[in-house]
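> What would the 3D arrangement of this be:
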Amino acid sequence: MAGVHGLGWFGIVRLGMVQAAIGAMVMLATSLLNRVMVVEYGVAAAVPAALVAWHYAVQLTRPLWGHTSDRSHSRTPWIVGGLGMLALGTLLAVDATVMMASPGIMAALVAITGFTLIGFGVGMSGTALLALLASRTSVTRKPAAAAICWTMMVAGIVIAAAVSGANLDPFSEARLAIVASFVVLGAFALAMLALRNVERNTPPVEQPKPDGRALGFAEALRQIWHEPEARRFTFFVFLSMLAYSMQDLILEPFAGFLFAMTPGESTQLASVQHGGVLAGMLLAGLGGSLYARRFGRDMRLWIVAGCLGSAAMLGGLAMAATQGHGWPLRANVFGLGVANGIFAVAAVGAMLGLASKGAGAGEGARMGVWGAAQAVAFGLGGLAGAVLVDQLRAFMASDGAAFQAVFATEALLFLAAALVATGTTLVRAPEPEGLTA
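All right, here's what the predicted structure looks like:
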């Protein structure tokens, strides 16, 4: 697995398993517990929404975790420590959910503590993991590495959701605790097995920067922000992820209000979108690595194509808001997923490459800055999309016009992100190497 080319494909898949474990545990807190609080215990929907937003806010600490891992001799302890915090926070969040059957100050304190640990855990483990992947993966394999890790993260979410859903009925507090504990324990154990000796047996592709460990945290952040490429890429990450997340909470209500879809049908529509995302991820990952000789050498092509495709598909949804039942909604949503997957994987592949390009500050600090921008965008995007739809529906007295305005806003954000990306010198890879381990 080791060698001058860094991680082999099996090593990349092993790190992808760690990403899958992170996704599985986060799914419990942000999806399953959200539903249980609102439906089974009658908690106001704003409560779990605020807790999820708080876990994103806590991830503003990502640059600190990344910089700290840069200054240490090994990133593995930071990944393990973050996974431990994530596991503990998830179990505390389960306890808090059960306590909400009789809400009080203690339930609120346990919930805030749990989601705080989840945010810290995701920030610490995720940032150190991406920094390890960036420093141990050759340039030609980074697009495929991004696709593998993000595809496996989605797979982790899907598997955890399927296991939880299949074993929660008939619902009881004891069953919830057992199922959640099983998912958390399984995910943590899988991550520990996947991590074993990966870092120790694989030398960095590039030598560490001579002054990277000597820089203080504030100085590292100033240095990153003073680099035009790093600063511009941070703007791109924020804009694109803001656009990406704005439709998270409104797509299913859109299908229900304007296409009269049942809850089951709208859930199937969401699965169509996720299927498109996976297809787009695989297309961008394979294209970036296998066809680097012509098109994949500059990641901007894939990023801009994904952003423009996303804008076009959102424009289609804006038209669907006025056309109604005659519009090919499933095809439109699948196309949106494909475009989202292309831009997301291409952006992460470029991120892995840019993390190793700058002088001074290490991969961890850079990944932390971009991870923080992504977390803020995700927190704001979902909330902004839902609030805008609610306010516009009341102001315009028209469901179609309200959703049309929000989808059009998302499309404009994607166009702005594409414009920012065109001015950024992203990863340009050498000739591609074969798919050998």
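
> only C-alpha atoms for contact and neighbour calcs from this point on.
Noted.

> Going by length in residues, pull out the top helix of this structure.
Criterion DSSP state H: the longest helix present in the chain is helix 363-396.

> Which residues belonging to the following helix or strand past that one are considered buried?
Sequence order places helix 399-422 as the next helix or strand after helix 363-396, per DSSP states H and E. Of all the residues in helix 399-422, those buried under the rule 16 or more other C-alpha atoms under 10 Å are 399-418, 420-421.

> Span of stretch 96-109 from start to end?
8 Å (C-alpha to C-alpha, to the nearest Å).

> Who are the packing partners of the helix or strand containing residue 11?
Per DSSP H and E, residue 11 falls inside helix 9-27. With contacts taken as 3 or more C-alpha pairs under 8 Å, 6 or more residues apart in numbering; DSSP states H and E, helix 9-27 sits against helix 76-99, helix 105-136, helix 142-167, helix 173-195.

> now for these, which one comes closest to residue 52?
helix 105-136 (7.3 Å; C-alpha to C-alpha).

> got the angle for the closest one vs helix 173-195?
Interaxial angle of helix 105-136 relative to helix 173-195 (axes from the mean of the first three to the mean of the last three C-alpha atoms, to 10 degrees): 20 degrees.

> packing partners for helix 105-136?
With contacts taken as 3+ C-alpha pairs under 8 Å, 6+ apart, helix 105-136 sits against helix 9-27, helix 46-58, helix 62-71, helix 76-99, helix 329-354, helix 363-396.

> will you turn those helices into JSON lines that also has distance to residue 136 and mean neighbour count?
Compiled in JSON lines, the helices and strands packed on helix 105-136 are given as follows (distance: least, C-alpha to C-alpha, whole Å; neighbours: other C-alpha atoms under 10 Å):
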{"stretch": "helix 9-27", "distance to residue 136": "9", "mean neighbour count": "24"}
{"stretch": "helix 46-58", "distance to residue 136": "27", "mean neighbour count": "19"}
{"stretch": "helix 62-71", "distance to residue 136": "13", "mean neighbour count": "26"}
{"stretch": "helix 76-99", "distance to residue 136": "13", "mean neighbour count": "23"}
{"stretch": "helix 329-354", "distance to residue 136": "10", "mean neighbour count": "26"}
{"stretch": "helix 363-396", "distance to residue 136": "11", "mean neighbour count": "22"}
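
> how about this one, so we can line them up?
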Amino acid sequence: MSTARSSGMGWIDILRCGLVQTALGAIVVLTTSTYNRVMVVELALPAMVPGALVALHYAIQLSRPRWGYGSDMGARRTNWIIGGVAVLGIGAVLAAIATGWMQTAATAGMVLAVFSFVLIGAGVGAAGTSLLALLATQVDPARRAAAATITWLMMILGIAVTATIAGKMLDPFSPERLIAVAASIAGIALLVTLLATWRLERSNSFPADQSEPSQKPPFRQVFAEVWAEPEARRFSIFVFVSMLAYNTQDLILEPFAGLVFGMTPGESTQLTGVQHGGVFLGMILVALAGSSPLRRWIGSLKGWTVWGCIGSGVMMASLSLAGIVGPEFPLQITVFLLGLANGAFAVAAIGSMMKLAGYGRPGREGIRMGVWGAAQALAFGIGGFMGTILVDITQAVFRDPALAYGSVFAFEGVLFLISAILAARIDSPDRPAQRFMAAPAE
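Modelled structure (predicted):
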């Protein structure tokens, strides 16, 4: 078992970590939503331009293991968190400048946009990975499910609040206004991060063997050690498959509602809101169950993960029949239950991730979080694009939107059931740490 001592991070400290997630969400929503809309609508660029830039920022996050290694080997994780948010903010402001520049100098603007999204991916990877590693090492096991829920809900809050405020501040639109809004949000986010992390990290966060620089092993060696741990490797595969299933429906649910059920844009947007409401409730249920004195009878994080994946698979299978059943199908109820299962498995998986990060050889929490974060980024980068491609292919084959979307939803259901099997095969973090190791450390 890891020899790093837990500081027993309290609820106020967990909320402070959540504020960092709020800051991350506030900046990221500019890059994935606001700039996307401006490029497509105001600049009349092909949708593939912002799509490729967002995919690039996910590709850069494959470097998360390297950022996690840096936070493991460094003196403090909060330095990596602050630095990551600063780089993310700089990237967001440069991306706003690049977006405006595309109106007059398309090539130069595109070059700057590519550089900006590289910074955005690096900033998210460094800050997000280090924050999760900090939570994994300093939050008591009984509080980890609640901590995972709190930090993720606060990130969603940051996304929602920023999208609303930025939307109002951008009217009437101008490139100068876009840059001013981006700079303001990035500055506020960095200030919030600085205040939230002030004296947050305890001096006993790191194992004693990390004190001497000469003792620091090279990245490749540490990465190989972590990948050799059977549970770390199994959990990486689970994260990739489950997040692939989770994200594949992201860009096709609303078009499905419009094409198959004749919903207006407003109605399909409300349907997405119903799904997110289910996600929110699912996360809350797991948090309450994980922090309850009855948690031994209510269910473990592993159990919530497995059953959440099964529930998601069943709901996706139901959606695959929606177009065949027709208008009588309970679409809103099904989408709500899908969100409920999604939220339960997602936050339970994050809680399990925080537990598993501390098992195995000490001083490797950051790089384990990095490996799992890279698996998630890869799945997110592939998922949305894959869903749209599969719909195009199946529509060309079946010539029927109901069958086309239904077959893709059925495929997602299979992925969720595979995820449940993978989750069930992962050893519980409550078992002795030696079970997690590939071999005894020399």
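
> still on that earlier bit, quick one: closest of the helices and strands packed on helix 105-136 of structure 1 to residue 112 of structure 1.
helix 46-58 (6.9 Å).

> and the closest one, which stretch of structure 2?
Per TM-score structural alignment, the counterpart of helix 46-58 of structure 1 in structure 2 is residues 48-60.

> Check how far that stretch sits from its aligned residues in structure 1, on average.
Once fitted to structure 1, stretch 48-60 of structure 2 is off its aligned match by 0.5 Å on average (mean C-alpha distance after the TM-score superposition for structure 1).

> now do stretch 106-116 of structure 2
Once superposed with structure 1, the aligned residues differ from stretch 106-116 of structure 2 by a mean of 0.8 Å; criterion: mean C-alpha distance after the TM-score superposition for structure 1.

> In structure 1, what range does that stretch match?
Counting by TM-score structural alignment, stretch 106-116 of structure 2 pairs with residues 104-114 of structure 1.

> got the contact list for that stretch?
51, 88, 89, 90, 91, 92, 93, 95, 96, 97, 99, 100 (C-alpha atoms under 8 Å, 6 or more residues apart in numbering).

> change it to 7 Å
51, 89, 90, 92, 93, 96, 99, 100 (C-alpha atoms under 7 Å, 6 or more residues apart in numbering).

> Also stretch 14-26 of structure 1?
Here stretch 14-26 of structure 1 has contacts from 87, 90, 148-149, 152-157, 160, 184, 187-188, 191, 194-195, using C-alpha under 7 Å, 6+ apart.

> let's see it at 6 Å
149, 152, 153, 156, 157, 160, 184, 187, 191, 194 (C-alpha atoms under 6 Å, 6 or more residues apart in numbering).

> how about that stretch, which residues of structure 2 does it hit?
Counting by TM-score structural alignment, stretch 14-26 of structure 1 lines up with residues 16-28 of structure 2.

> Can you give the distance of the matching stretch from its chain's centre?
12 Å (C-alpha atoms, centre = their mean, to the nearest Å).

> Check the contacts of stretch 104-114 of structure 1 and tell me the two furthest apart.
Taking C-alpha to C-alpha, no two of the contacts of stretch 104-114 of structure 1 sit farther apart than 89 and 100, at 16.4 Å.

> Which strand or helix spans residue 311 of structure 2?
Using DSSP H and E, residue 311 of structure 2 falls in helix 301-320.

> Give me the angle between that helix and helix 331-356.
150 degrees.

> what helices or strands is the next helix or strand after helix 301-320 of structure 2 leaning on?
Next along the chain after helix 301-320 of structure 2, taking DSSP H and E as the criterion, comes helix 322-325. Using 3 or more C-alpha pairs under 6 Å, 6 or more residues apart in numbering; DSSP states H and E as the contact test, no helix or strand touches helix 322-325 of structure 2.

> average offset between helix 322-325 of structure 2 and structure 1?
Mean deviation for helix 322-325 of structure 2: 1.9 Å (mean C-alpha distance after the TM-score superposition for structure 1).

> Structure 1: matching residues for that helix?
The aligned range for helix 322-325 of structure 2 in structure 1 is 320-323, by TM-score structural alignment.

> that older thread, output the helices and strands packed on helix 9-27 of structure 1 in CSV; the columns should cover distance to residue 300 of structure 1.
CSV is the format used below for those (distance: least, C-alpha to C-alpha, whole Å):
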stretch, distance to residue 300 of structure 1
helix 76-99, 30
helix 105-136, 18
helix 142-167, 12
helix 173-195, 31
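
> right, so those: which one is the most enclosed?
helix 105-136 (a mean of 25; mean count of other C-alpha atoms under 10 Å).

> so which of the helices and strands packed on helix 9-27 of structure 1 comes closest to residue 211 of structure 1?
Residue 211 of structure 1 lies closest, by C-alpha to C-alpha, to one member of those: helix 105-136, at 16.0 Å.
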